[in-house]
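Asker: Pasted the sequence and its predicted model underneath.
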Amino acid sequence: MASLDERTLDQQIEQLIEQAPRDDVTGMLIALMAPLLKQIAGQLQYFEYFVLQTPDRGWVVTTLGHRATPELEKTVVYAFPDLQDAQAVAGTHTEVDLVPLNFPVISIIFQLIALKQVESILFFERAGDRQRAVEVRRVDLEAQMQQIMRQQLQQPPPNLA
């Protein structure tokens, strides 16, 4: 896959808005967050990543322990750059059949907001290398979203003369 371009990310934003619930809020929220989602996606290398799913379509959440301080834990979702890496990790979970599915990068980042039990998504950027990843933390995403919302609330409506 090539480096990310703005047009592809815009198409992913439009697709996310089209698939959003018709509640007058979600689509508006996505449109408001579009620059932030594109900024984060722009730090990554791929348009799509593979995420492991359980048979009931839930994303596989992994709990990681800190090497020096084992009581410190973090819950993450892995996003793999290719199918082979995702299948290799799926094969290590013998207790349940996991299915690797590819998702647009914008959708994965947006889903992080809804996954309250997940602290980060780890995007692996090199096939075969599961030691280094780009981490997108939910707490950072939420803080940036709140800043955008505050800025929107401070701006007067455009139809005021």
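Answerer: Everything's here; your move. What you are looking at is a predicted structure, and each value in this text was computed from that prediction instead of being measured. Numbering: from 1, shown residues only.
Asker: all contacts plus neighbour counts: C-alpha atoms, from now on.
Answerer: OK.
Asker: didn't Leu112 look like it was pressed against Ser120?
Answerer: Yes: judged on C-alpha atoms under 8 Å, Leu112 makes contact with Ser120 at a distance of 7.4 Å.
Asker: tell me, what's touching those two both at once?
Answerer: Residues within reach of Leu112 and of Ser120 at once, by C-alpha atoms under 8 Å, 6 or more residues apart in numbering, are Arg138.
Asker: so Gln84 sits in a helix?
Answerer: Yes: with DSSP: H, G, I helix; E, B strand; the rest coil as the criterion, Gln84 is part of a helix.
Asker: Was I right to think Trp59 contacts Val77?
Answerer: Yes: with contact defined as C-alpha under 8 Å, Trp59 reaches Val77; the gap is 7.3 Å.
Asker: higher neighbour count, the two?
Answerer: Counted by other C-alpha atoms under 10 Å, Trp59 and Val77 do not tie: Val77 has more neighbours, with 22 against 18.
Asker: In addition, the following structure is provided for comparison:
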Amino acid sequence: MDIDAQIQVLVADAPQDGSHMPRAIAEAIGPILARYARLLASEHYYILQTLDRGDWLLTTVRSRTQPGVEKRLVYAFAKREDAICSQPNADMKVVALSVPVVEVIWRLTAMQSVDSIIFFDKPGNFQSGTEVQRDRLQTDIRSELERWQASQVPSNLA
């Protein structure tokens, strides 16, 4: 499913409770998600997910140059085989789940325990990926939503 169709799924799945959420996703949030998704090579990514709780596998990395600095990451792989090969512990019960790229990026906005998702597009290459930072993504969405909300005010309102 292409990126535009993935955005339409988000719009369709938005709460239909009389709020403006479907329009906000279509007109403000969707374009931001699409912009991020178009920086990546694949329309779907494989995410390692625990079998027992269904959580995405979280990896904590520490800075070599700055003691005490950590990042909590989720890795996303364009190829299922790469996701399976990347498992840090063969005894851990995980599965490689295919997730549309827009959904991966959208879910990142709500994952307070995750700092970034690293997308690996080149098969077999775990050294070079594209990082999408949650804070930056949230800032971009917040800014666009503020612009969008301001544009919703009728011009004849006195």
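Answerer: Cool, the structure landed. Bear in mind the structure is a predicted one, so any value in this text is a computation, not a measurement.
Asker: who touches both of Trp59 and Val77 of the first structure?
Answerer: Counting by C-alpha under 8 Å, 6+ apart, the contacts common to Trp59 of the first structure and Val77 are Val51.
Asker: quick one: the aligned residue in the first structure for Val101 of the second structure from Leu122 of the first structure, how far?
Answerer: Aligned by TM-score structural alignment, Val101 of the second structure pairs with Val105 of the first structure. Going from Val105 of the first structure to Leu122 of the first structure by C-alpha to C-alpha, to the nearest Å gives 12 Å.
Asker: and what of Gly58 of the first structure?
Answerer: Distance, Gly58 of the first structure to Leu122 of the first structure, using C-alpha to C-alpha: 17 Å.
Asker: More neighbours: which of those two?
Answerer: Leu122 (18 against 11).
Asker: wait, what's in contact with that one?
Answerer: By C-alpha under 8 Å, 6+ apart, the contact set of Leu122 of the first structure is 76-79, 133-136.
Asker: where does it land in three-state SS?
Answerer: Leu122 of the first structure - assigned by three-state DSSP - is strand.
Asker: counterpart of it in the second structure?
Answerer: If you follow Leu122 of the first structure across to the second structure using TM-score structural alignment, you land on Ile118.
Asker: any idea what sits nearest the match of Val101 of the second structure, other than its immediate chain neighbours?
Answerer: The spatially closest residue to Val105 of the first structure, leaving aside those adjacent along the chain, is Glu48, at 5.0 Å (C-alpha to C-alpha, 6 or more residues apart in numbering).
Asker: The one you found: neighbour count?
Answerer: Counted with other C-alpha under 10 Å, the neighbours of Glu48 of the first structure add up to 21.
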